[in-house]
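# What would the 3D arrangement of this be:
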Amino acid sequence: MNFLAHTLEELHEKLVNKELTAVELMESVYANIEETDERVGAFLTLNKEEALAAAREADEQGIDPDNVLSGLPVGIKDNISTKGIRTTAASKILEEFVPVYDATVVEKLKQAGMISVGKLNLDEFAMGGSTENSALKVTRNPWDLSKVPGGSSGGSAAAVAAGQIPVSLGSDTGGSIRQPASFTGLVGMKPTYGRVSRYGLIAFGSSLDQIGPFTRTVKDNALVLNVISGTDDRDGTSYRGDTPDFTEGIEEGVKGLRIGVPKEYFHEDAKETAIVESVRAALELYKEMGAEIVEVSLPHSKYGIPAYYIIASSEASSNLQRFDGIRYGYRSENIGSLEDIYVKSRSEGFGLEVKRRIMLGTFSLSSGFYDAHFKKAAQARTLIRQDFEKTFEDVDVLVAPTTTSTAFEIGGKIDDPLAMYMADVLTVPVNLAGVPSLSIPCGFSEDMPIGMQIIGKHFDEQTIYRTAYAYEKATDHHEKKPSFKGGE
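Predicted coordinates for the structure are as follows:
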């Protein structure tokens, strides 16, 4: 079975009707991976023995007809802690690390009956936009194997896009779910900050990180977010309010909705014409379906990239201090003193991009530079958040391109950090503001997927899903399948 042709609800129905057993489903997962992953490179660690045992147990107990995720496979980004399964953050410094506990999201998936297939590749410590910064392997885009799948959650996106699994989890600090979703033709959700517990997520930017799902369809995505959301006392930033059913009202359509179009996101001279045209066409379709289209302004978005990279790098500098060669992880063998343990272990264990961000963050926080850099970035962040809050007084959602280009060639930007950073220009304001955003496919350019992001008010993922579902039902972009062309 290839998962490119089945929704989660369809798979659930097959399991309940005994057209398929959980073991057969799991065996087909690993057959898919064996057939395609040598070319795609999505997985770092497989969990085959434990997964098949869990599938057998699910068959013996019987599939719960009221639990749509029971017995279904899921892949986990390798910066999310999994008890007894290697968790590397795609870094040499954690290459042999095996956690003794599950992240909250993993616990919740298990409670829902989902079965973890294995761990998925990423840019090291989630720092990058192409999955080329992994210390362990390069992941390729199933639509064109010569191109990147995006990052940092490139493995999570590639595995679903390739049909290896029906759903995966990623994390989004500055676009790391939405950009890979855009590059691989998937639905990818960055929930409101605090909606999903970060307990067990290896921290990069603690005030920015959020875990979210990759799926092929909008409703599948909402079903998974239902399970992983909720209050967690182990995460001090966890939202204390109620968690709605994100599928409720999903079929209501967009008639009467006010859709904002931020003019700063549509500078046609700075983007691929096909991307702007595809999103404009989507807006016309929304108009035909009864939505009101309103041009709006987010004037401080232009400060998003500098503010984001100062804040994210500063938080990374602080978070990554724990990897010191003393307690766990990689330790250099060529040491002669305590200082050598710290310096050489970190120098040898961290990759170039991680070291670059640690240096940038340490500098931004240092005495004499804090006010000039970090404090100003934090002030810019407040202005960006206020822009969103003011705009959402007049509109229900915002619609804009997810990225400034389609997937680029492997090696195309890796030696130009500034170009790689600027690729996040349309996604980082959302993280700085803490609002939710979903990327969905809205067209193609030279056979490569184009993504459109739908941005919502704080804790209003329901309206985002409703808006996305209406578009998905009126189009067929999500039904197209990758060609696996190109490559070496």
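# all contacts plus neighbour counts: C-alpha atoms, from now on.
Fine.
# ok, longest helix in this protein?
Assignment by DSSP state H gives helix 22-40 as the longest helix of the chain.
# and this one, so I can compare the two:
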Amino acid sequence: MERLDPVLHFIDSLDADGARAAALRVDPELPLAGVPFLIKARTPVGSPIVTRLLAAGAIAIGTSTRAHPEAVAQTFGWNGRDFTRNPWDLSRSPGGSSAGAAAAVAAGVVPIATGGDSAGSLRIPAAFCGVVGFKGTAGRVPRPGGRSLAGLMTSGIIGASLEDVVTATSLVSGPDRLDPSALPHWPVPELSAGPWRVAYTARLGRQMADPAVAQLVRDSLSDFVVRDASLDWLAVDEAWLALRALDAGQTVDGAVLREAVMVRTHNSTELADLFAEVDALVTPTTLTVAHGYDQHEDNLIVCDLCWGFNVTGHPAVSVPVGLVDGLPVGAQVVAPHGRDDVALSVAARIMTSLPG
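The predicted structure is shown next:
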């Protein structure tokens, strides 16, 4: 961290002394004994995802950068002085809002880091940085304020290894006194080789993914029987904004909220019909490779392929599948509610070890 943070700017705050003291006290029999991790900045004190990682023996070394809260587009990181940089190319963004988490994992500083995802903030930085980001079914990981009214936000893990992400997610899952309505404890699933039926699309919003990105993700499915997804998908822009406002405790016009619920219901029904015929839906995680580290406001469409699954609550995981122009490309795998194991099984089949 001391060597790389001056270059990548992924640390929001450092607790080196606290980390060393915790490492001296750790019980070596715990499942994550001595594993260092970063906590996403501004995570509330006592968040179950943090307290459970600590209880499992993991060592928090500090907090990771995230986007400035007043920015319209959140696909960057900021430490108060400089932008967080992508380890693959210092001129590029690591994504966001869990920017520092993905940059630190990709740089090999920590194997896991915590994040949150209301529109792609686990999956987008994972895709930009060539690591794994997992948004479980809504309620998979308990939240400090309980389940939000609209349910957009999901806590989760970014990691270098799919297996590590799954293990850590299992350890932090299950109801908590702060979120008793969270889903039951999630045992580590046994990932299956299938055969899986897969649908693919490179468009769920205003634009199609960049042709090179779309082709690389489509090529990653060569071991599957693949069909093009036929979805009558409604744009989620206005619905997401209304639901986010509701989650923030803001007043939302009744007609606007009803329209948002209609969009969610329609898209959820479309996915239910699709999943009656296939096991998983695969898309590029992002429309393009990582944009410039200070060009987030010019890239408002970054979340086009992600945020619809926050609206519907489906599990989605992003894994690296290769490089375009020397930059990582992520594939997003989506599965039915509660079938996180299916999304992860397909992701394990297509995930690629990147060079370097």
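# ok, now how distant is residue 329 of the second structure from residue 283 of the second structure?
Distance of residue 329 of the second structure to residue 283 of the second structure, given as CA to CA, to the nearest Å: 11 Å.
# ditto for residue 83 of the second structure
28 Å.
# before we move on, what about residue 70 of the second structure?
Distance, residue 70 of the second structure to residue 283 of the second structure, using CA to CA: 29 Å.
# Those two: which is more packed in?
Per other CA atoms under 10 Å, whichever of residue 70 of the second structure and residue 283 has more neighbours is residue 283, with 25 against 7.
# Confirm that one sits in a helix?
No. Applying DSSP: H, G, I helix; E, B strand; the rest coil, one finds residue 283 of the second structure to be strand, outside a helix.
# wait, what's in contact with whatever residue of the first structure lines up with it?
Taking TM-score structural alignment, the alignment pairs residue 283 of the second structure with residue 400 from the first structure. By CA atoms under 8 Å, 6 or more residues apart in numbering, the contact set of residue 400 of the first structure is 261-262, 265-266, 279, 452-454.
# Checking those against the second structure: which ones persist?
Compared against the second structure with both residues aligned by TM-score structural alignment, their matches' CA atoms under 8 Å, these retain 261-262, 279, 452-454.
# Mind giving me the PyMOL select for these, buried ones only?
Buried subset of those, written as a PyMOL selection, criterion 16 or more other CA atoms under 10 Å:
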select buried, resi 261+262+279+452+453+454
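# among the kept ones among the contacts of residue 400 of the first structure, which two are most distant?
262 and 452 (12.8 Å; CA to CA).
# joint contacts of these two?
The contact sets of residue 262 of the first structure and residue 452 overlap at 399-400 (CA under 8 Å, 6+ apart).
# All the strands of the second structure, in order from the start?
All strands of the second structure, identified by DSSP state E, fall at 11-14, 36-40, 59-64, 112-117, 132-135, 154-159, 197-200, 225-228, 280-284, 316-324, 327-334.
# Mind putting the ones you listed into TSV with distance to residue 141 of the second structure?
As requested, those are exported to TSV (distance: least, CA to CA, whole Å):
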stretch	distance to residue 141 of the second structure
strand 11-14	24
strand 36-40	15
strand 59-64	19
strand 112-117	10
strand 132-135	9
strand 154-159	6
strand 197-200	26
strand 225-228	31
strand 280-284	21
strand 316-324	14
strand 327-334	17
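# ranking those by burial, who's on top?
strand 132-135 (a mean of 34; mean count of other CA atoms under 10 Å).
# so it matches what in the first structure?
Using TM-score structural alignment, strand 132-135 of the second structure lines up with residues 187-190 of the first structure.
# Of all residues in the second structure, which one is nearest the centre?
Residue closest to the mean C-alpha point of the second structure, counted by CA atoms, centre = their mean, is residue 122 at 2.0 Å.
# What lines up with that one in the first structure?
So residue 122 of the second structure corresponds to residue 177, using TM-score structural alignment.
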